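**Student:** Next come a sequence and a model predicted from it.
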Amino acid sequence: MKSASTAVSTIVALVLFRALCAEVKTVISVEDVQSIRVDLDLSNVVRRVDERFLSVAIDASLIAEEKFMNLLNSPKLRTLAKALIPAFLRFGGTKQDFMKFNPRGRYFQARENNSSSAVLGNVCKRLELPPLLENRLKQEWVLQSKSLLQEELEGKYKKTKFSEYAVDLLYAFANCSGLDLIFGLNALLRTSENTWDSANAELLLKYCESREYVMSWELGNEPNSYEKKAGIRVDGYQLGQDFVHLHQILQESGFYNSTGLYGPDIGQPRDHRKDLLTGFLESGAEAITACTWHHYYVNGRDTSLEDFLDPRVLDTLATKINEVLETTESASPGKKVWLGETSSAYGGGAFGLSDTFVAGFMWLDKLGLAAKLGLDVVIRQVLIGSGTYHLVDDNLDPLPDYWLSLVYKRIVGPEVLKAEVHTNSGQKKPIRVYLHCTNRKSTHYREGAVTLFALNLNKNEATISLPAHMANSTIEEFVLQSAEAGEQSLYSRSVKLNGQVLKMVDDRTLPPLEGRELPPGAHVKLPGFSFAFYVLTEARAPVCK
């Protein structure tokens, strides 16, 4: 009996010992994640991006049926768009290479492009969509979106015609919202010699010039996939020549001779795409204002929640950016480079992920990394359009990535500074940080303020230690977390700012985005699975004055 009792005691002790060891390991693991030291260099501006760095797109699929362009007259959508200025508005995507301008002699009765704010204000008010019509269009758009997604899945793209009416609605939206419009022209209109046929584009340009519509231009979308989508192959050299041809047409215009021209909107570097970009730049670099390319991390049809939180997936962007920058600099030194279209997952986004809270990790990290490495503008796919990577839902209510974009716009300036994380959690760093001067247009802060933004890809809370000379600075924090708790929190389509769920007050009013002041010397805490902005109000960075 004694030996049996001893055996039982030994087993119990062993179980307790193992449990204790596991607990210790857990504590150590948590400690690894919790203790984060961040070095900040306030003495030097590493990069300076365009003030419209964070820009947005409207997918050309919206024009597949012109009536849906009326959604752009929604007061709610205009309110949301206006809050993101200054920004470019790109109108393009796959559908742009299957659409043709079909003038019908129908357009707004009065010349409404008059620069007078009073006239513009009247026009914007008059064009507003009545609530009943808006609700009907939104319901019909849900069905239209499914049809467009099916078209994308099958890879069979229907040709579309659009009239002056659609152009007027698009321009009115951009103008009433204060966005700088970039219109994507169809590059798949080809001659028998496989050169670009500019006749239809010239019709559109003449119409826009007659209306004095101030806008920039693109030609074609993802030329690397023309063969797959339309059975047409265009090499890089010819693509460059097509842009030179468009540039000459713009130069001959009395109105568009100094407008922007962007391209080639190529897919991210892979195999022959590198050759396509090189060939294009060798023949067409002089024609473009900035070189544009597209980036998505994953395939929307087979990705997972884990991909959205994986530092290794996020790190793949740096490799692609450096490849494009190197290619562009080699062929056309000093040429600016843009992410002309980008989101989390290609193929229309990842269902249940690209429009939820977890998508913010990819989006915010992309903004931080793109600015840090030297991209001038990043255009988010999509403000409104088909797919699941949009910034507003079917009711035109803002999704988590919209609120994240809005906070970024308010407090992050174009000057990029250096920030570095020190952690003992090995190569796979769960905390990622970026540093900019605070947006100087925000009158709320003193000159020299800086904004640190951070992502916590781990479930455990992290404590961030700042340099000693910053430890006693007052910090205003903006912590964004899922509006839901528990296992489903990352799939939420709502977000909390400092504990308060963000939602519009009404269709014309956004809530105040107020920071929470931390007392001098307080620890900076970043909750698990969250991202946050910290404004160091008394940083007095000389380069931010």
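**Tutor:** Thanks, I have the structure now. Residues are numbered from 1 along each chain as shown.

**Student:** CA atoms for contacts and neighbours, from now on please.
**Tutor:** Will do.

**Student:** Would you confirm that Glu476 contacts Pro519?
**Tutor:** No. In this structure, Glu476 is not within contact of Pro519 by Cα atoms under 8 Å, at 9.0 Å.

**Student:** tell me the contacts of Val298?
**Tutor:** For Val298, the contact set (Cα atoms under 8 Å, 6 or more residues apart in numbering) comprises Asp307, Ser344, Ala345, Tyr346.

**Student:** mind redoing it with 7 Å?
**Tutor:** Ser344, Ala345, Tyr346 (Cα atoms under 7 Å, 6 or more residues apart in numbering).

**Student:** what ranges do the strands span in the stretch 1-150 of the chain?
**Tutor:** 35-41, 47-48, 54-59, 88-92, 99-101 (DSSP state E, counting those that start in this stretch).

**Student:** just those: most buried one?
**Tutor:** strand 88-92 (a mean of 26; mean count of other Cα atoms under 10 Å).

**Student:** picking that back up, mind giving me TSV with the contacts of Val298 and columns for secondary structure, distance to Val56 and neighbour count?
**Tutor:** Written out in TSV, the entries for the contacts of Val298 read as follows (DSSP: H, G, I helix; E, B strand; the rest coil; distance: Cα to Cα, whole Å; neighbours: other Cα atoms under 10 Å):
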residue	secondary structure	distance to Val56	neighbour count
Ser344	strand	14	28
Ala345	strand	16	25
Tyr346	strand	16	20
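
**Student:** Let's have those in JSON lines, adding distance to Val119.
**Tutor:** JSON lines is the format used below for the contacts of Val298 (distance: Cα to Cα, whole Å):
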{"residue": "Ser344", "distance to Val119": "40"}
{"residue": "Ala345", "distance to Val119": "41"}
{"residue": "Tyr346", "distance to Val119": "41"}
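
**Student:** For Val378, state which of those residues is nearest.
**Tutor:** Minimum distance to Val378 across those is 12.9 Å, recorded for Ser344 (Cα to Cα).

**Student:** mind checking the longest helix of this structure?
**Tutor:** helix 2-34 (DSSP state H).

**Student:** So which of the strands of the stretch 1-150 of the chain is nearest Ala359?
**Tutor:** strand 54-59 (16.0 Å).

**Student:** and the closest one, how far from the chain's centre?
**Tutor:** Relative to its chain's centre, strand 54-59 lies at 7 Å (Cα atoms, centre = their mean, to the nearest Å).

**Student:** tell me which strands and helices that strand is in contact with?
**Tutor:** Contacts defined by 3 or more Cα pairs under 7 Å, 6 or more residues apart in numbering; DSSP states H and E place strand 54-59 against strand 88-92, strand 377-384.

**Student:** ok, second structure coming up, stack it against the first:
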Amino acid sequence: PGTHDGECREFSDPTNATRLGYEVGSGCLAASRWDELAGFCEGVEGCNLILGLNALIGRTNQTCPEDVDCHNSPGGHECCTTWTGSWNQSNAEALLRYTHEKNYSVYGLEFGNELAGTSGIEATNITPDVYATDFCTLKNLVESIWSSEGDVVPKVISPDNNFDATWYGDFVRLSFEKCGGADVVTWHQYILGAGRDEGASAKALDPAVLDGQIKLGGAIMEAVSDNTPAGAQEPEIWMGEAGGAYNSGRPGVTDAFMSSFWYLDGFGVLSEKGHKSFCRQTLVGGNYGLLRAEGGEGALAPNPDFYALKLWQDLMGREVLGVERSDGGEGGGDRDLRVYAHCRKGGGGVAVLAMNLAGDASKEAEVEGVDGSRRLDFVMTAGDGMDGQQVLLNGALLEMDGSDFPELVGREWQQDEAESGIGSIKLDAQSYGFFVFEGVSCGGKI
């Protein structure tokens, strides 16, 4: 690897002359580091590498006056985010050929990050036509390298940006015209706004804020579907980056129990809107990591969202079921009560996620057609407040055992514990739960 001229350069000193905060083209992914990462992933079950490629290499940033601070105050200064020229593929080609020669498995390659039109962050003037042309250069390069029989071709993914319906629609249409389209279309969302916003905690439990995903999820489905040629395979849609609050999250919100509500609601809504994956910002780091440093010497502990994700992955299958809401309409009914249903992962039943956003009232939901099933409950509540990091599963505190994560074990529902039937779900204020109904057929609506 190295940079486009073959030399491995260190990151430049911090500078306010660029939106990035350092010189574009400085910094380096050394071959030895790539070897370590690829080797690590090969040794971990279920690990898939997706690599983001720098789509600014080869382009030239407009020069701003010396008194313009592009890094901290780019607003109103078009020069900070205006780029000319085309992508230079030589550095990416060297990396990809090296990867293929080493027989490293790469699941996907993302082209650029937040560079799409006026909704971009690092660049705001790159048109769908220019971006599609450069994206197709990458796609053609990938197909030429992984061209042997038996090669598993990495997915090509783009544009990884805040959603803009017109820009996205044009990009999808033009990428199909130029090279047969992307494998995956991604977008970014920070539903709680800026990490410095003191109102982020209220937004995390506000049904009106969470409902915004319904409209956006549907809009990107429409942009992709309407611009895919008849008979062509539609690109998958992924949430390419979400961490609740941007600029490293907010302590006591995106690293706390309350964070699991926007996070899980995103899984539920976007699954209903045809999304296939949801990428979290981030695994470790900032105030929005799934894991946090604790105890020194590199020790890590789970934040509450780790448990939320683990339960979703363990229990919820790929097939999404319809949910009959109280008024029969999408986004209607009691919006403090959020309910999503999938076929159980691995088959043999139905899994339901239910969340109660209300701060002062319990909520109930009724699941029909589950009489005679075996029910397992995984009810999650805060151990030390909504802004805390302790989580109770069915009333028991989840704690690490040395370096081992606690096992998440459901509690079997007993008829004599409840006044109502097996399909009745009751949640205390500001709690959520997964409810598995084993032995029932899966399909239709609940």
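**Tutor:** Looks like it came in fine. Keep in mind that what you see is a predicted model, and the values were worked out from it rather than measured.

**Student:** Glu476 and Pro519 of the first structure: which has the busier surroundings?
**Tutor:** Glu476 (19 against 12; other Cα atoms under 10 Å).

**Student:** per the alignment, the more buried one corresponds to what in the second structure?
**Tutor:** Aligned by TM-score structural alignment, Glu476 of the first structure pairs with Leu376 of the second structure.

**Student:** Repeat that for His294 of the first structure.
**Tutor:** Using TM-score structural alignment, the partner of His294 of the first structure in the second structure is His188.

**Student:** Name the helix or strand for that match, please.
**Tutor:** strand 184-189 (DSSP states H and E).

**Student:** residue ranges for the helices of the stretch 101-250 of the second structure, please.
**Tutor:** Assigned by DSSP state H, counting those that start in this stretch, the helices in the stretch 101-250 of the second structure fall at 128-145, 165-179, 200-204, 207-210, 212-226.

**Student:** Dump those to CSV, plus mean neighbour count.
**Tutor:** Listed next are the helices of the stretch 101-250 of the second structure as CSV, based on neighbours: other Cα atoms under 10 Å:
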stretch, mean neighbour count
helix 128-145, 19
helix 165-179, 19
helix 200-204, 19
helix 207-210, 16
helix 212-226, 17
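
**Student:** Among these, which comes closest to Arg97 of the second structure?
**Tutor:** Using Cα to Cα, the helices of the stretch 101-250 of the second structure put helix 128-145 closest to Arg97 of the second structure, at 6.6 Å.

**Student:** List the contacts of the residue nearest the centre of the second structure.
**Tutor:** The C-alpha lying nearest the average C-alpha coordinate of the second structure belongs to Cys279 (Cα atoms, centre = their mean; 2.4 Å). Cys279 of the second structure makes contacts with Met239, Gly240, Glu241, Ala242, as judged by Cα under 7 Å, 6+ apart.

**Student:** how about those in a markdown table, adding neighbour count and distance to Asn303 of the second structure?
**Tutor:** As requested, those are exported to a markdown table (neighbours: other Cα atoms under 10 Å; distance: Cα to Cα, whole Å):
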| residue | neighbour count | distance to Asn303 of the second structure |
| --- | --- | --- |
| Met239 | 22 | 21 |
| Gly240 | 24 | 21 |
| Glu241 | 19 | 18 |
| Ala242 | 20 | 16 |
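
**Student:** Mind checking which of those residues land in strands?
**Tutor:** Met239, Gly240, Glu241, Ala242 (DSSP state E).

**Student:** Trace the last one over to the first structure, please.
**Tutor:** When the first structure is aligned by TM-score structural alignment, the residue opposite Ala242 of the second structure is Thr342.

**Student:** Do I have it right that its match meets Gln381?
**Tutor:** Yes. Between Thr342 of the first structure and Gln381 there is a contact under Cα atoms under 7 Å: 5.4 Å.

**Student:** how many other residues sit next to the aligned residue in the second structure for Gln500 of the first structure?
**Tutor:** When the second structure is aligned by TM-score structural alignment, Gln500 of the first structure is paired with Ala396. By other Cα under 10 Å, 11 other residues sit near Ala396 of the second structure.

**Student:** burial count for the closest residue to Asp387 of the second structure other than its chain neighbours?
**Tutor:** Nearest residue to Asp387 of the second structure in three dimensions, chain neighbours excluded: Gly252, at 4.6 Å (Cα to Cα, 6 or more residues apart in numbering). Neighbour count of Gly252 of the second structure, defined by other Cα under 10 Å: 19.

**Student:** Map Gly252 of the second structure onto the first structure.
**Tutor:** Using TM-score structural alignment, Gly252 of the second structure pairs with Gly352 in the first structure.

**Student:** Next: Ser32 of the second structure.
**Tutor:** With TM-score structural alignment as the criterion, Ser32 of the second structure pairs with Tyr165.

**Student:** In which helix or strand does its match reside?
**Tutor:** Going by DSSP H and E, Tyr165 of the first structure is part of helix 164-177.

**Student:** next one: Glu202 of the first structure
**Tutor:** Applying DSSP H and E as the criterion places Glu202 of the first structure in helix 199-210.

**Student:** and that helix, which stretch of the second structure?
**Tutor:** The aligned range for helix 199-210 of the first structure in the second structure is 90-101, by TM-score structural alignment.

**Student:** what's the spacing between the matching stretch and its chain's center?
**Tutor:** 27 Å.

**Student:** now do stretch 50-58 of the second structure
**Tutor:** 19 Å.

**Student:** Thr451 of the first structure is nearest to which of the strands of the stretch 1-150 of the first structure?
**Tutor:** Nearest of those (Cα to Cα): strand 35-41, 10.7 Å.

**Student:** returning to what we had before: report the angle between the strand holding His188 of the second structure and helix 165-179.
**Tutor:** Put simply, strand 184-189 of the second structure runs at 160 degrees to helix 165-179, going by axes from the mean of the first three to the mean of the last three Cα atoms, to 10 degrees.

**Student:** how close does the helix holding Tyr165 of the first structure sit to the second structure?
**Tutor:** Its aligned residues in the second structure lie a mean 2.0 Å from helix 164-177 of the first structure after superposition (mean Cα distance after the TM-score superposition for the first structure).
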